[in-house]
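Visitor: I need the structure of the sequence given here:
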Amino acid sequence: MFTFRKKSIETDSSNSKDILCDNNLSLLAHNEKCIVDKINNKISETNFVVENLISTINTISEYVEVQLGSIDKVVNEINTYSALAEEVSSSIESSKKLYTQTLQVSEDGSEAVNESIKAMRDIEGSVNYSKSVVNNLNNKAADINNMLDVIKDIADNTNLLALNASIEAARAGEAGRGFSVVATEVKNLAERSMESVSYISSTIQEINESIRNTILAMDKTMERVKRGSDIANNTLKVFKNITESVNTSNTVAEEIVTAVSMQTKSLENVIYSTDDMNNTSGKLMFVIEVASLNTQYAKTSLFSLSQVSEDLKIITNDFLKMLDLQNKEDIVLKTCLKVVPKTYDPALSFDFEIGNILSNLHAELLTIGNSGEISPGIAKNWYVEDDNRTWIFNLRKGAKFHNGKEVTAEDVKYCFERLLSPDLNSPNNWILEDIEGAVEFKNKRASSVSGIKVINKYCVSIKLSNPYSGFLLNLGQYFCAIMDRDELEKGNIVGCGAFTLEKKGEDYCTLAAFKDFFNGAPYIDKLEIKFNSQTSSQKLIDKEYDFMVIDNKEDMEKIKSVDYLTTSTSVIMGTYYIGFNLESNSIFASNKEVRKALNLAINKKRIVDELLGGMGEEARGPIPPGILDNSYLPLTAYNPQLAKELLRKNNADGKSINILYRDDSESLLFNKITTYIVENLNSVGISCNLVRVPPSEYLKPESIKKCDLCVSRWIADSGDADNFLQPIFNHANVANLSRYKNLEVIKKLEEAKKLINPNKKRTMYEEVQNMIIDDMPWISLYHPKTGVGYRKDVLGLRLNPVGLFSYDNIIAEKI
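Guide: This is a model prediction of the structure:
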């Protein structure tokens, strides 16, 4: 309920004093003052934006002028190229005639080679025939040799007989003298026969030698004929290849002629299009001039509005002085969170709910608005230089820390380097890794971050390693808060947000409005926050709280039934999931099919319908649809029978599983989800052991190591997919509870963040999501819808897309 701490006031019975004591009038006057201050600040912010817009329009104008010059050059180049294309076409026509002549020569050559091959074959036949004749002659000579051997034998025997006859004639004396003469003649005849045989044999040997030489010569002739035949065949192949090449070249030439002709027509179309582009650019230049003129009008109007606002502020202050708001009661609202902060240091916190406190205690260079857009924060304006990597941020002069010190560029540099420091070991340091030199600094290879430079007291330059469109959204996260560097060196946390941390205890904290907040003082003076894991809806109904976040069906239905309360809901970019401990030794870590079986065993629809009362939608994958449209993915149907079959197939049926459990009230949403999960797993034969730890210990690595499953959630800091995926699926980050490690996923994430084309970027993130789904480090349960219940006389309770409130926009309408 609203509580008011009364200032001491003097008792007065006059009507004017009665009016001054009217709390509702004082409240109304206070709200009016805050609204006027905020309007004045927003007008100043709008002026910053308009100045940025004017600068951007001027830059666009310069680029359009450059583009017009480039278009003229392109037209000239195209005209030159068109003339060249016509020359190429003419040259190709001449080449076609040459191809025809070459083709005729090739065909004539082929015919001549064919005739040569035929002649070679005739010669080969003739030589083979001659060789056979010579071989026959050789055989005849051999036969003669055989006959000579016979004659020689006869001559030898005749000589022997003549000798014997001479001997016998000698014995016969005078009577054998005539016979002796005959014997002598026979002997002489035999000797002459031997001489003739020897001469004939010598002659035959010479003939045989000539025959052998003739055969050798014929063999060599055959080899040469064969070689000539082979050469002729190869020559024929060459001519055939030439013919084919000429035909191919002719075909290609015809295609080139056709292509050049089409290209010439296309060039003509390009010229027409370029002319249109030139005309359009001229019109665009005119539009830019009009826009520039209108923006100047807007600036003039804003200046006038600013003057009116200043006048309104003076009149309002005079009016409030008349009301003497010194006697105004403090406006104190009460609410609750279901978790206890482990730290109030934004660089070390990564719990989503505690972000509601830290985002209001601290301010960043940029602010993420209620619709997720970037707005001025400590930086009043910013721009990127021509390299698309270097961002220049101009700070507001006069922005103060809670201790009254002015915020400077040195504080920005110090806080960013502190967030990246290996000594601090922040779980959120990944968010600034895109700054040039950040990784070297994190790994102690550099003493400072080279990409962060202080230009002057109110200007800081941040250079990225690569262009990254999501970087500005990262700077709007509460863990990039800017704090007083002098106090940080002493171990104190002093921010510059809309509220200060006035008190803190084990189960509560109190936020007090920072009256010098650069965006204007909050409407309420104090906000008391209870850390309560018990059901809180009844306390809202009993007016112990003025508003509260709703995350379950029962609370939503109870609050809706109360006439002085109301509710609103918003879709949140986040995912509730069951994470597997992939570093455990269990079958649930090592076997993907077993993890798939558990996915089929979980009835997600029952969780959404029965437990949440529709305050969520079944998850198709890990990335929320607000970041990446995942309607292309199928829903994983609840199928316990198939789950049992997969468990049995992989020898996992009947296994026991350890589930991390927050040792707190059973009514805590996470514990209710865990109860549903236990029921589903028991129904497919998996026995569940609850490993109980205090809620404050649940997300610590040593707790995760005790289990096979944990139930958690991840809420997006912004609408950037890389910002959502890197902390929970990059093994280097502590928020990756499953300890999932896939180098290909990291590689694709790095590629995607450098892409400029949104379609290619979306396709790459779809690929990443598909890879993660296939590996199944999670069972994605649902994407939440967050509600808020509040008193009807409390205004300004608007959740941004990541489920955080700006408490400085809450207005108490009346007592």
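
Visitor: hey, let's count contacts and neighbours off CA atoms from now on
Guide: Will do.

Visitor: roughly how far does Asn233 sit from Leu103?
Guide: 19 Å (Cα to Cα, to the nearest Å).

Visitor: more neighbours, these two?
Guide: Leu103 (21 against 17; other Cα atoms under 10 Å).

Visitor: which residues touch the closest residue to Ile200 other than its chain neighbours?
Guide: Among residues not flanking Ile200 along the chain, Leu148 sits closest, at 7.8 Å (Cα to Cα, 6 or more residues apart in numbering). By Cα atoms under 8 Å, 6 or more residues apart in numbering, the contact list for Leu148 reads 197, 200-201.

Visitor: return the members of those classed as buried.
Guide: 197, 201 (16 or more other Cα atoms under 10 Å).

Visitor: the contacts of Leu148 in helices, which ones?
Guide: 197, 200-201 (DSSP state H).

Visitor: now the other sequence, so there's something to compare against:
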Amino acid sequence: MKRVACKGHRKVRFALIKTRWPFTHCERSPWMASLILWVGRPLRTFTLMLFLGLSVAISACNQQDGVEKPRGAPLEKPVEPSAGGTYRRPLGNDPATLDPARITDSYAVAVVNQIFDSLVEFDERLNILPSLAQSWSASRDGLVWTFNLRQGVKFHNGREMIADDVVYSLARLLAPTVKSPRSWFLDKVKGALAFQEGTATTLEGIKAVERYTVQIILSEPFAPFTSVLGLPHLGIVPREEIERLGEGFSTAPVGTGPFRFVRWERGQEIVLKANEHYFRKRPSLDFIRFVIFPGNVVDDMFAALDRKELEESPIPASRRKQILDSGKFTVIRKPTLGIRLFGFNLDLPPFDQPEVRQAFNYAIDTTELNQEIRDRRHEVARGILPPGMPGYNPEVKAYSYNPEKAKALLAQAGHPEGKNLAPVTLGSSVKSAVSYQDYEGIRQYMARVGVHVELKEFDDWPTFRSALQQGKLQIFRYAWFADYPDPDNFLYPLFYSKSQTNYFRYRNPLVDRLLDDARRELDDLRRVKLYREAEQLILNDAPGIMLMHHTYEGLFQPYVDGVTVSALGEWYIPMWKIHLKPIPRAGTQR
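Guide: As a prediction, the model looks like this:
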């Protein structure tokens, strides 16, 4: 980090940080990767945080992380990246929208990340790097931020991107007409509430100072602010295209990214074409074709990969060992900042009773589910925050398998042996073999304590999401993957009482206060303490069953090269870096 003295008040200029850690075999921890010293903090705080970061990194090394090349392939000499070709990538469902300000699902993130750019971005180690902003500075109190934009960046319609576009795009996330489900990303911007409520026609805290300079003023410090600016939800859009297309922009997006939108046939495919004028360089690929598999049917994805109709695929759990032993494909593994869970709707009986929610947690053996269904591929969740996430607490008090305690809690709630308890419904939009095994496992465990669980399937993600938003599901199968490496991105959107993605309908004023305090706290150690306290309170209230922390494991054709996966998962793979190697003819070697 480079400090620069400026007139008026002292500022910090953030430059690219290249950190070389001694644990080069395990470059895993986003805490380690994105550790930044805030000016004015005592050096001892930084030293303590460095120690904590290294501790997290060492513990994370226990998980597999790396690349396995196909076995039996001839040794290859380095080759220059070849231009051209179509990359066919599976997508487990249709996105709800491709409008950055409105996206809520990972399917949209995977596509939108290729069409749009944000002010900053994350590298493979989750360092924050320049993107559309080539440099930025902050006042010592963390309230005034100035971003200097790259010049000459063009939208896909040919117009240059300037500061006014940044102001429009960020303000749009807060606009009352847009009703973005991610408006809370910018709720610390000065004047955000008045703008959202319509009492102000402009957003006071975001201004175009010059043609290529944007100033953002916060109402109070917000620790993960620069991380938030790297999210695809804050992708920069051209105002004239949104005004021209209206709601149609969600299905015909225009950005500055490495690929431009071509077409979207729902239930079939989304096609993108290389941006010839991308500010970094033209992508090696000519096209990306997202092939849609409604219901996220992994077996069908792998079958298409095996027929050479896709360039990548997840691994079907039921055939995992056989596929890995074959050595036919390149395998990439990466522990990610994600969690899979079963959520309870606390507004619907019987989950308005804490004893029932706790009973479900004690009745289900999550370790056994991971071992039998997923071949120990993932990390069994003790709490909410995943390993490698700042604030992760390996000592959190979690639930263990105890069916007798589950029965006692049900009796305490007035349901001895499940009496007077109507069948409960589990909703899911995923139709893979693993999801059915999950359901069958839950059904059997709950039957042992006298509770009957029924499955309700949804045909696609948008329909399922609508049911979640309307609060129609008693139990829902759900996954959450970090958008940025900060505990705020887990606990706040999932469990803050006013969050639009709090599908649990969870409300705890003390948790709200702790999360609010943590967002404005700039001392890392105090932030960790606040988040850990909030996490324990949430777990005690049992708004869901925390199953496991996701490890990404993907199969790729041997000729695919340049794939980089961060702890944010496969949705954030920068496709512009990928190229397709020439396939050698039979009997030849490189």
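
Visitor: got JSON lines for the ones in helices among the contacts of Leu148 of the first structure, with distance to Asn208 of the first structure too?
Guide: Formatted as JSON lines, these follow (distance: Cα to Cα, whole Å):
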{"residue": "Val197", "distance to Asn208 of the first structure": "16"}
{"residue": "Ile200", "distance to Asn208 of the first structure": "12"}
{"residue": "Ser201", "distance to Asn208 of the first structure": "10"}
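
Visitor: show me what Pro493 of the second structure lines up with in the first structure.
Guide: Here Pro493 of the second structure is matched to Pro727 in the first structure, going by TM-score structural alignment.

Visitor: surely its match is in contact with Asn736?
Guide: Yes. Taking Cα atoms under 8 Å as the definition, Pro727 of the first structure is a contact partner of Asn736 at 6.1 Å.

Visitor: the two: who's more crowded?
Guide: Pro727 (21 against 18).

Visitor: contact partners for that one?
Guide: Neighbours of Pro727 of the first structure in contact, by Cα under 8 Å, 6+ apart: 428, 430, 733-736.

Visitor: how about the top strand by length along the second structure, aligned to which bit of the first structure?
Guide: In the second structure, ranked by residue count with DSSP state E as the criterion, the top strand is strand 330-344. The alignment of strand 330-344 of the second structure onto the first structure (TM-score structural alignment) covers residues 566-580.

Visitor: measure Leu43 of the second structure to Leu54 of the second structure for me?
Guide: Taking Cα to Cα, one finds Leu43 of the second structure at 17 Å from Leu54 of the second structure.

Visitor: count of neighbours near the corresponding residue of the second structure for Ile779 of the first structure?
Guide: Ile779 of the first structure maps onto Ile545 in the second structure when the alignment is built from TM-score structural alignment. For Ile545 of the second structure, the neighbour count with other Cα under 10 Å is 26.

Visitor: in space, what's closest to Ile545 of the second structure - neighbours in sequence excluded?
Guide: Closest to Ile545 of the second structure by Cα to Cα, 6+ apart is Phe342, at 5.1 Å.

Visitor: so which of the contacts of Pro727 of the first structure persist in the second structure?
Guide: Contacts from the contacts of Pro727 of the first structure that recur in the second structure, judged by both residues aligned by TM-score structural alignment, their matches' Cα atoms under 8 Å, are 733-736.
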